[in-house]
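S.K.: I'll drop the sequence and a predicted model, then ask my questions.
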Amino acid sequence: MASARRRVIVVAVGVAYAVLLVFGERLLGGSAGVVILVASFVVGFAWLVLLVAPWAARGRPGRRAPVRRERP
């Protein structure tokens, strides 16, 4: 999946979460707290898996693996 597509997914989930935070209690009533808690987990997980994990797997650009030298 392309980087731009992953970013669009995360932004869309984030916008849906923001709408839920603003209008959640009016739409869901008393159960809004549980839904917002689960939505927080989903947004965090999507951000972590779709944006942070690929970035972390690539590593820092231009950095080579450290040279291991044995001591005499």
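M.R.: Thanks, I have it. Residues are numbered from 1 along each chain as shown.
S.K.: C-alpha only now, for contacts and for neighbours.
M.R.: Will do.
S.K.: Quick check: next helix or strand after the helix or strand Ala16 falls within?
M.R.: In this structure, Ala16 sits in helix 3-28 according to DSSP states H and E. Next along the chain after helix 3-28, taking DSSP H and E as the criterion, comes helix 32-47.
S.K.: Can you tell me what sits against that following helix?
M.R.: Val10, Val13, Gly14, Tyr17, Leu20, Leu21, Gly24, Glu25 (Cα atoms under 8 Å, 6 or more residues apart in numbering).
S.K.: again with stretch 17-24
M.R.: Ala32, Ile36, Ala39, Ser40, Val43.
S.K.: let's bring in a second model and compare:
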Amino acid sequence: MGSTRRKAVLVTALVAYAVLLVVGPRVLGGSAGIVILVASFVVGFAWLVLLVAPWAARGRDRSLRR
């Protein structure tokens, strides 16, 4: 998966999460807290897997190493 596609997936997840935060309590009622908690975990995990892991796997630039 290319860098652009990973970022697009993450932006879509963040927008969906923001909509859930705004509309969720009105639509879901009492169970909105649990749904928002799970969504927070999913978005955080997606951020780690899609952006941080590929960056960490590449490692630091050789010119920065001493």
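M.R.: Received, thanks. All values derive from a computational prediction rather than experimental measurement.
S.K.: thinking again about what came up before, using neighbour counts, trim the contacts of helix 32-47 of the first structure to the buried set.
M.R.: Val10, Val13, Gly14, Tyr17, Leu20, Leu21, Gly24 (16 or more other Cα atoms under 10 Å).
S.K.: filter the contacts of stretch 17-24 of the first structure to the buried ones?
M.R.: Among the contacts of stretch 17-24 of the first structure, the ones that count as buried by 16+ other Cα under 10 Å are Ala32, Ile36, Ala39, Val43.
S.K.: For Val49 of the first structure, state which of the contacts of helix 32-47 of the first structure is nearest.
M.R.: Nearest to Val49 of the first structure among the contacts of helix 32-47 of the first structure, counting by Cα to Cα, is Val10 at 9.8 Å.
S.K.: Can you tell me what that closest one aligns to in the second structure?
M.R.: Using TM-score structural alignment, the partner of Val10 of the first structure in the second structure is Leu10.
S.K.: Its match contacts Leu50, correct?
M.R.: Yes. Using Cα atoms under 8 Å, Leu10 of the second structure makes contact with Leu50 at a distance of 7.4 Å.
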